[in-house]
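1. Give me a 3D structure for the following:
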Amino acid sequence: MSIVLVVNSGSSSFKYQLLDMTTERVLASGLVERIGQPMGSCRHTVYQVSGEPGQGVTTMLDATTERELPIPDHFAGFAAMLDAFELSGPSLVENPPVAVGHRVVHGGARFFEPTLITPLVEINIEELAVLAPLHNPANLAGIVAARRAFPDVPHVAVFDTAFHQTLAPAAYTYAIDAEIAAAHRIRRYGFHGTSHKFVSGAAAAYLGRPPGELKQIVFHLGNGASVTAVDGGVSVDTSMGFTPLEGLVMGTRSGDIDPALLFQLARRAQMDVDDLDDLLNKRSGLKGLSGFSDMRDVLAGRARGEQAATLAFDVYVHRLRAYAGAYLAQLGGVDVISFTAGVGENVPDVRAGALATLGFAGVHVDPVRNAARAHGIRVISTDDSPVTVLVVPTDEELEIARQTLEVTGG
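-> Below you'll find the predicted structure:
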């Protein structure tokens, strides 16, 4: 078996998956959290696999164990993870990882492909923390701890921004003073790249078409949300920008606004930089409009006839539709539109609303197919729709594992 461990490390937690890449199935997954607090926790799940290989992750829950214990730092967190494998399986002695793949949020303009981690790469990830101060240091902490836990196998960094390094200068350049932009590395970087790459590739494979033949729009709609125009398998435009704040309306983030609003709030409401940062990242989006950051709560409020929830939903969908139209223009037409992540995969009203006015462009959603609950990739457009509309469950861990093996030759 070709076993890969995938790690997604945050500042006070990390998630992991152990995958058998000969079948692309998950053997185990887990979450270590509350790192640095008086008492941490470790949840470890072992899977009994079922279904056909090559169809994404199709697994059946076998057993989950949970423990509470002190986890003062990421090194202790990885020790707890190794204990969980030893106690509950699968055995890492019998199933040793051939490589470890790491999610890293920001690669700046330096990293445009999955990269074998060396001390120099670690230094670069640390230097890029100025562009992602909440994420890159946490990602690096996981890398350092994992390299100590698994010193004899290669470790690979897979960057959220890498898929968008194919953007043309016209797409990534902001129209501000060029010298200031260059001095502070201000440009559009884009995020959710691992998900957009996986979904656009999975959509092409599902349709039996080479990615190079297709023009695609991918909506990644979770608590964070972004949309990407993919032409011939490469990203040509994306909604998130210098940070993940730009673009679509999200759970707590505003998405696009007039920048002059910040000047007005600073002058009239005496809000400082930290206040404004908190407002736009944590108290805006669906939460700012309705009081709810979760789309499920917004939908429930809308069903009860609450005006704030209805407006929040309408603003959310209006922005989706605007970006769909913009990317239709950028691509010069589209072959496939895909929805993924928690909202994209599970909320038919959002999908229908986002595409409701695009019949002129050959986009026709079948209401019965759209409303049906199902697992796996599925078509929700009509049989005679020139544009195929899909729901594609994302699997960023599998994509990280695939890219890890590409680098290591596994």
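2. all contacts plus neighbour counts: C-alpha atoms, from now on.
-> OK.
3. mind checking how far stretch 354-373 is from the chain centre?
-> Its chain's average C-alpha position is 24 Å from that of stretch 354-373, according to C-alpha atoms, centre = their mean, to the nearest Å.
4. Helices of the stretch 51-200 of the chain, residue ranges please.
-> 74-88, 119-127, 136-149, 169-172, 178-183, 193-207 (DSSP state H, counting those that start in this stretch).
5. Please tabulate the ones you listed in JSON lines, including the columns mean neighbour count.
-> Listed next are those as JSON lines, based on neighbours: other C-alpha atoms under 10 Å:
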{"stretch": "helix 74-88", "mean neighbour count": "19"}
{"stretch": "helix 119-127", "mean neighbour count": "15"}
{"stretch": "helix 136-149", "mean neighbour count": "21"}
{"stretch": "helix 169-172", "mean neighbour count": "14"}
{"stretch": "helix 178-183", "mean neighbour count": "10"}
{"stretch": "helix 193-207", "mean neighbour count": "22"}
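6. Let's have those helices in CSV, adding distance to V26.
-> Output for the helices of the stretch 51-200 of the chain, formatted as CSV (distance: least, C-alpha to C-alpha, whole Å):
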stretch, distance to V26
helix 74-88, 14
helix 119-127, 28
helix 136-149, 19
helix 169-172, 36
helix 178-183, 43
helix 193-207, 16
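7. Ok, which of these comes nearest T382?
-> Minimum separation from T382 across these (C-alpha to C-alpha) falls at helix 193-207, 14.8 Å.
8. what angle do the following helix or strand past the closest one and helix 193-207 make?
-> Downstream of helix 193-207, the first helix or strand assigned by DSSP states H and E is strand 215-221. Strand 215-221 runs at 130 degrees relative to helix 193-207, counting by axes from the mean of the first three to the mean of the last three C-alpha atoms, to 10 degrees.
9. For strand 215-221, name the packing helices and strands.
-> Applying 3 or more C-alpha pairs under 8 Å, 6 or more residues apart in numbering; DSSP states H and E, one finds that strand 215-221 contacts helix 193-207, strand 225-231, helix 307-331, strand 336-340, helix 341-346.
10. Next, the second sequence, to be compared with the first:
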Amino acid sequence: MSKENILIINCGSSSMKFAVINPATGEEAINGIAERLGSPESLIRWKFEGNKEREELNGGAHDAAVAALLSMLADKGLKDSIAAVGHRVVHGGETFKESCLVNEEVMQAIENCSHLAPLHNPANLIGIKAAQKHFPGLPMSVVFDTSFHQTMPEHAYIYPLPYEFYRDHGVRKYGFHGTSYRFVAKRVCEMLNLEVSNSKVIIGHLGNGASAAAVLNGEGVDTTMGLTPLEGLVMGTRCGNVDPNIYSFLNKEYGYSLDEITDILNKKSGLLGMSELSNDCRAIEEACEEGNKQAQLAMDVFCYVLAKQLAGLMVATGGCDALAFTGGIGENSDAIRGKVLEMLGFMGFEMDAQKNLDCRFGNEGVITSDSSKATAIVVSTNEELMIAKDTAILIG
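-> Below is the predicted model:
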């Protein structure tokens, strides 16, 4: 069997997403996720040839998940088709400006960045080591969420703090979702017949974690997430931008500890915190339709902050050839897209209601009217394919 596929592995602290992709055709042979790793309920689920299957891992963690993945790929006749393994790594700091093959120096550099992403990078490293153990001899690549944003100018990523914080500790804006932005920016230019080298694209990657980015001539020039994924937009459970003195206020006035406040801002805020209902945008929209005022408030705040930051990012590009919506919410919520475009109407965006409604559930396309002075478009992101293509290039 020819080795034409790339195995993609994306490890979280208690999960592992995976897919086997042909980078030349984009065809996905299998995909799945291992969940609740390290707990008694740990399991691995996958979809192959339209059929969904699962296997209990009996408390196993990442190593057990990769071992089960190897066994399953062998059983499906896919193991010998894999040419390399591509890993998603969240934080590359300033060290990694592009994807690269794994070696000892790269592993050490990823570990050195772990203090910037303490929940993610250690899990990414565990996944890489497990893959090296169970897929010996296969080349491994790493693709970083942060690398796309390393083209930001200094004035876009420096925080107005004492400069020693940046010089000595690397405290600056890094940005995330970079693999998605790279894919979507190129896809927008393909769909609209724009030259990548002469393009101004603003992208909203909207999901439970959400951010937006400004892409000028194919390069990232600003983004909303910062040192960590907490900065920027309102998200499912993250608050986004708030007064940083809220830490001191909640501590001194109400006795919350630093860890408690961090947990609240990351896991109990955003749509969930405001609605007191759910972090799932679909549930919030349903509650709005039923007249739930608190859900409506959460939706209004989400859309207002998003519209305001999308407009602000256009300063970085000096205009906008296209505003793109992507991610689970961006690709499926016609209500949120419509509300945001209405707020941005003063900039020339005129939505076509039918086009907006049609662009859901995997359907891409322009959602502004033919007479609109500005263009908005829906694009289905594919981070896994981007990782597969990067890996294929790296291994020649």
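11. quick one on the thing from earlier: mind giving me a markdown table with the helices and strands packed on strand 215-221 of the first structure and columns for distance to A300 of the first structure?
-> Converted to a markdown table, those look like this (distance: least, C-alpha to C-alpha, whole Å):
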| stretch | distance to A300 of the first structure |
| --- | --- |
| helix 193-207 | 28 |
| strand 225-231 | 20 |
| helix 307-331 | 8 |
| strand 336-340 | 21 |
| helix 341-346 | 14 |
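12. thinking again about what came up before, tell me which of the helices of the stretch 51-200 of the first structure sits nearest to T404 of the first structure.
-> Using C-alpha to C-alpha as the measure, helix 193-207 is the one of these that comes nearest T404 of the first structure, at 12.1 Å.
13. Could you report the neighbour count for H169 of the second structure?
-> Using other C-alpha atoms under 10 Å, H169 of the second structure has 10 other residues around it.
14. same thing with the one 3 residues further on?
-> Each residue near R172 of the second structure was counted by other C-alpha under 10 Å, and the total is 22.
15. corresponding residue for it in the first structure?
-> The equivalent of R172 of the second structure in the first structure is R187 (alignment by TM-score structural alignment).
16. just the helices and strands packed on strand 215-221 of the first structure: most buried one?
-> strand 225-231 (a mean of 27; mean count of other C-alpha atoms under 10 Å).
17. helix or strand right after that one?
-> Past strand 225-231 of the first structure, the next helix or strand by DSSP H and E is strand 234-238.
18. Can you check which part of the second structure that following strand sits on?
-> Using TM-score structural alignment, strand 234-238 of the first structure pairs with 219-223 in the second structure.
19. who's in contact with that stretch?
-> 148-153, 156-157, 175, 211-215, 313, 316-317 (C-alpha atoms under 8 Å, 6 or more residues apart in numbering).
20. same check, this time on stretch 49-57 of the second structure
-> 29-30, 41-47, 64-65, 68.
21. Just flag the most distant two among the residues you listed.
-> So, these by C-alpha to C-alpha: farthest apart are A29 and E41, at 26.6 Å.
22. These two: which is more packed in?
-> More neighbours surround A29 than the other of A29 of the second structure and E41, with 16 against 13 (other C-alpha under 10 Å).
23. where does that one fall, helix, sheet strand or coil?
-> strand (DSSP: H, G, I helix; E, B strand; the rest coil).
24. Give me the aligned partner of N346 of the first structure over in the second structure.
-> Match for N346 of the first structure (TM-score structural alignment): N332.
25. Relative to A29 of the second structure, how far out is the spatially closest residue to that match that is not a sequence neighbour?
-> Distance criterion C-alpha to C-alpha, 6 or more residues apart in numbering; nearest residue to N332 of the second structure, sequence neighbours excluded, is R360 at 4.5 Å. The gap separating R360 of the second structure from A29 of the second structure is 24 Å, by C-alpha to C-alpha, to the nearest Å.
26. and the match of strand 234-238 of the first structure, which residues are buried?
-> Residues 219-223 are the ones in stretch 219-223 of the second structure that count as buried (16 or more other C-alpha atoms under 10 Å).
27. Nearest to G240 of the second structure among the residues you listed?
-> For those, the nearest to G240 of the second structure is T223 (12.7 Å; C-alpha to C-alpha).
28. burial count for the residue nearest to G362 of the second structure when sequence neighbours are not counted?
-> Using C-alpha to C-alpha, 6+ apart and skipping residues adjacent in sequence, the residue nearest G362 of the second structure is S380, 6.3 Å away. Using other C-alpha under 10 Å, S380 of the second structure is surrounded by 24 other residues.
29. S380 of the second structure matches what in the first structure?
-> Per TM-score structural alignment, S380 of the second structure is aligned with P393.
30. Look up how far L286 of the first structure lies from its match.
-> 23 Å.
31. which residues touch the corresponding residue of the second structure for V144 of the first structure?
-> Using TM-score structural alignment, the equivalent of V144 of the first structure in the second structure is K129. Neighbouring residues of K129 of the second structure by C-alpha under 8 Å, 6+ apart: there are none.
32. returning to what we had before: so the match of R172 of the second structure makes contact with F242?
-> Yes: at 5.6 Å, R187 of the first structure and F242 qualify as touching, with contact defined as C-alpha atoms under 8 Å.
33. Would you map the strands across the stretch 1-150 of the second structure?
-> Here the stretch 1-150 of the second structure has its strands, by DSSP state E, counting those that start in this stretch, at 5-11, 16-21, 28-35, 43-48, 51-56, 82-89, 100-101, 140-144.
34. For the residue nearest in space to the middle of the second structure, list the residues it contacts.
-> In the second structure, the centroid-proximal residue (C-alpha atoms, centre = their mean) is H177; its distance is 3.7 Å. Shown in contact with H177 of the second structure (C-alpha under 8 Å, 6+ apart): 145-146, 205, 211.
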